[in-house]
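Enquirer: below is the structure, and that's it, no one-letter string:
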C-alpha cells in the first residue's frame, strides 16, 4: 500500500498551486462535504494562485461527524480532486483547507472562528434540510435544535452558529461579514437572511436569561444591517468517492489520499456581486459575478436539478444504480429531454449568454458520463425538501399558464412510487434517506386503494405540497395517471 498523502510525502510535481504554509484563514465554510472541496475550494485555490494573495485559507466546519477531520488532519489538510471525463482522468492536489472544525465537538471554536476579524466571508453547503426552514421559507422555530440554540446552548445549527458569530463580531468590532449560500435554493441569499431575521426576532421570546437574550437580539439585529447575503448558483456533479477512485488517484499521485473527492470536468459558479468586504478574485478563476443571479439559478434548478431528480426516481425504480445507466435507457432519456423542452423552458427567462436548448443538451451529455458513476440512490436523497425547489415551481407555473405539466407531474409521481414501493423492479431495496422519512412512510402505508389512494395520501403532506397545489384537479389527475403507469410497469 502506498504512503499516505501529506506535505512530506507529496511528490513536488503534485504540489498545490499555492503553498499552504503561507495561507492565513479568511473564509469559514459550513458544511464540509465533498461538493465544497470539489467546487468553492477549487475556485479559491485557483484565484489565489493567479493573484498571489495569501489571506484566503479556509476553515472548514463539519456539521455532523469528525470523519472529514480524520481524513484531512493526517494529510496536513491536503486532498486531491480526481476529475473524470470522457478522456483519461486527471488529478489536482488542493491546499486551501487550512483548518477543520467539528461543530458537535467544539461549537465554541466555530463561533470564535466566525467572529475572527480576519474572516470576511462565510460560505455554506449544508443541503436544503440543513437550514431547518418550514414550507414557505421561514425558520422552523419549533425545531428542537433551533429551540436549544435559542435557549443559549453552544450553537449546533447553522443559523445558530451564524447568529452567535455575528453577535460576537458586534461585541468586538470585528467588522461586517458576507454570508454566501452555495446550496440549491431559490434566492438562497435572501432566503438565508430571512432565517437569520426570524432567529433574531425569536430571541426576545426566550424565557431563559431574558435580559441576555434581548441584548443579543439587539446586537444581532444591528449586525444584520451591515451583513451581506449575496445569492449564488453552483454547478458541478460530484459523485460519492469509491475505492476504485482512490486506487486511480493513488496510481496518478504515487501516494494514498483518504480525503479524495471526484468530479466531472464541468464547473460553474455564478455569484451576485454584493459583498460587505474583501473577497477572493473568484472571477479570475472563472466565476461569473453578476447583478442578477435569478435567471441562472432558475435555469439550473429547473433544468439540471429537476431532471437529475426525475432520473434518480424513475431510474432507481427500473433498477439502474447510476444516473449514467438511467440516461442510456432510451425512454428515460426521451422523458428527460421532454421535461426540459416542454415543461421547464416555457417557464424560464434565459440569462444573457445562455442558450437554453444547448444547455439542456449539455445537461444530458454530462449525466451520460459513464466515468462518474453518480448513484441514483444518492441523487434521490432528501426528496421532500428537493421537490418543492426543483419541480413544483415548474408545475405551478405551467398550471397557471393553462398548460398540462405532464412530464413534470410524472417526475413527482416517480418520487411518490419510489417512496411507497421501497424496492426496485429487481426486488432490491430503495433506501429512503430523507429528513421526513417517518412521515413519508406513514403516508404511503395509510394510502387507500389504487393510484388515487397513494396520490391523495402524499398530497396531504403539507410540508411538501401547499394546499392550493394539492387541491388542483388537473395536477391530481396527472399524478394519478403517472402513478398508475409506473405501478403497472
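Expert: Received the coordinates, thanks. Here the structure is a predicted model, which is why all the values come from computation and not from measurement.
Enquirer: going forward, measure contacts and count neighbours with C-alpha atoms only.
Expert: Will do.
Enquirer: got the residue ranges for the helices in the stretch 1-150 of the chain?
Expert: 34-38, 40-51, 67-72, 107-114, 144-150 (DSSP state H, counting those that start in this stretch).
Enquirer: which one of those helices lies nearest to residue 333?
Expert: Comparing those against residue 333 with CA to CA, the closest turns out to be helix 34-38 (25.6 Å).
Enquirer: by contact count, what packs against the closest one?
Expert: With contacts taken as 3 or more CA pairs under 8 Å, 6 or more residues apart in numbering; DSSP states H and E, helix 34-38 sits against strand 261-263.
Enquirer: and the angle for whichever helix or strand comes after the strand it packs on with helix 40-51?
Expert: Remark: after strand 261-263, the chain's next helix or strand is strand 268-272, criterion DSSP states H and E. When axes from the mean of the first three to the mean of the last three CA atoms, to 10 degrees is applied, the directions of strand 268-272 and helix 40-51 differ by 80 degrees.
Enquirer: would you mark the buried spots in strand 268-272?
Expert: 269, 270, 271, 272 (16 or more other CA atoms under 10 Å).
Enquirer: and of these, the nearest to residue 311?
Expert: Closest to residue 311, out of all of the buried residues of strand 268-272 and judged by CA to CA, is residue 269, at 23.8 Å.
Enquirer: state the distance from the closest one to residue 232.
Expert: Distance, residue 269 to residue 232, by CA to CA, to the nearest Å: 7 Å.
Enquirer: against that first model, consider the following:
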C-alpha cells in the first residue's frame, strides 16, 4: 500500500482539505508537534482555512525527536485524524501543516523562522514540566536543566522558554513586531504563566528586551480539550483501511473537541471560530472548570487504574464503584467553581462521564499518570483548599490524593520530574504506613492542606483502604 501523500486518492467519506494548499504560506510555528496538537489545533486551523483562507499554515517543530518530522515530510506534511465515537467514525486528512523542523537538528533554521515577520503566532503543547516553573515561586526555575542551559547560552537555546525569548530578541533587534505566544498546555492562566517566564528570562538577558515584550507582546490564555490516546499499530492499521494509504502519523481521538481562547493577538489570527472555538475576554472560568472537573477526575481515574491493574480509562469507568467515585469527584469539583458563562455544569459532568467511558478510545491510564507532581496541585490540591475554605471536608480530594500515593507505592519506575524525591518519600511511606513523607516534599502541597490535620488524616485513612483493597 502506498504512503499518504498529496497525490493520494481517498474514498468519498474521507474529509480532505478544501483549499489550495499549494498557495498556503506559513504564519504559525508550533512548538511540541505531538499527537495533541495534530488532533486539536491543526484540525481547528484546517477548518479555519476552509472558512477564511489566509497565510496561516503551520510549521510543526519537534523539540526532541526528528523521526516524526521525517515522517511528516515523507507524507507531504499530511496526516489523518480519526474521530471515534460509540456510534460513528469520521476520518479527516489535515492539510494545515506545511512544514516541519527538528529543534535539535535545525536549531538555527527554527530561530531564523521565528525572526521572520511572516510568523505571527508561536503556539505550543510541551507538557507542564517543560516550562521550567519553580514549584515554590511560580516563576522561572534556574535549576531546571533547560532553563539553566538557556541562561548560559541564550543565543543557542534548547528549552521552550529559551527558544521563545531568542526568537523575540531577534525580532526586537530587527525592529519587527513580536509574535503572539499561544500556550495550549494545562496550566492555570497559561498565558500569564508563560508571559512571566518569558519576561523573567528576558530581564536576565536584556532589560530593554523585557520592556519591549511587556509593552508589545501578547500571551493569550487558552483552554484546550480533546482526548487523544497515544497512537498504536492498530491506529495506523485502521487509518490505512479507511484511507487506502499508509499513514505513519495517524491518530485516533474522540469526536469531541473544545478550544476557549482569550482574544488578544498582535497581528491577527485564523478564523478558528469557524471550527467552533470560543473567543472570550476571560478564559479562567473555563480553564478552571476543565482542570478541576476533567483533568482532576482523569488523574484520579489513572491512579485507580494503575493501582488496580487496569490499562485503559474505559476499563476503570466500566467498574460501577469506580464510576461512582469519579462522578462524586466531578460533583465536588463543580462546587469549587465560579459561574462559567454558557456552561451547564451538570450537563458538562454527564458529558465527561460519557467521554471517559467511550469504548472505542484506548487511553492508557499509565499515560495520564505521568508527571503527577506537576499536574495534581492545580487539578486536585487547590480544589481541596477551596472545598475546605467553603466549610466542606475535602474528602473526595483526599481520596484522589491517596490514590496517587498508592500509585507511588506500586510504581517501579516513575515518569516525573521529581521522581527521586517521590521515590524516596514513597519508600518511607511503604515502611511506616505514614503518607506525611509525601506531604513533606517542598513546594508540592498548598500550605492550608499541610495545616489541616483532619484532611491529612483522611488521606492516611483512604490510603490504608486503597492499599488493603488492592492487596485482597
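Expert: Noted; the coordinates are in hand. Note that the structure is predicted; figures quoted are calculated from it, not measured.
Enquirer: hang on, the earlier thing: quick one: the buried residues of strand 268-272 of structure 1 as JSON lines, columns for distance to residue 442 of structure 1 too.
Expert: Output for the buried residues of strand 268-272 of structure 1, formatted as JSON lines (distance: CA to CA, whole Å):
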{"residue": "269", "distance to residue 442 of structure 1": "39"}
{"residue": "270", "distance to residue 442 of structure 1": "40"}
{"residue": "271", "distance to residue 442 of structure 1": "40"}
{"residue": "272", "distance to residue 442 of structure 1": "41"}
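Enquirer: closest to residue 381 of structure 1 among those?
Expert: residue 269 (23.1 Å).
Enquirer: to which residue of structure 2 is the closest one aligned?
Expert: Counting by TM-score structural alignment, residue 269 of structure 1 corresponds to residue 259 in structure 2.
Enquirer: ok, residue 410 of structure 1 next?
Expert: Residue 410 of structure 1 maps onto residue 399 in structure 2, by TM-score structural alignment.
Enquirer: and that match, what does it touch?
Expert: 458, 459, 462, 463 (CA atoms under 8 Å, 6 or more residues apart in numbering).
Enquirer: of all the helices of the stretch 1-150 of structure 1, which lies closest to residue 399 of structure 1?
Expert: Of all these, helix 34-38 comes closest under CA to CA, at 34.2 Å.
Enquirer: residues contacting the closest one, please?
Expert: 81, 125, 236, 238, 240, 261, 262, 263.
Enquirer: apply 10 Å and report the result again.
Expert: 29-30, 41-43, 60, 68, 79-83, 94, 96-97, 123-126, 182, 234-241, 259-264, 267 (CA atoms under 10 Å, 6 or more residues apart in numbering).
Enquirer: report the central residue of structure 2.
Expert: Central residue of structure 2 (CA atoms, centre = their mean): residue 185, 3.9 Å from the mean position.
Enquirer: now check structure 1 for the residue matching it.
Expert: Match for residue 185 of structure 2 (TM-score structural alignment): residue 183.
Enquirer: the stretch 151-300 of structure 2: strands as residue ranges?
Expert: 180-183, 222-225, 251-253, 258-262, 278-280 (DSSP state E, counting those that start in this stretch).
Enquirer: how near is the residue of structure 1 positioned farthest from its centre to residue 218 of structure 1?
Expert: In terms of distance from the mean C-alpha position of structure 1, residue 211 ranks first, at 36.9 Å (CA atoms, centre = their mean). Going from residue 211 of structure 1 to residue 218 of structure 1 by CA to CA gives 11 Å.
Enquirer: kind regards, and thank you for your time.
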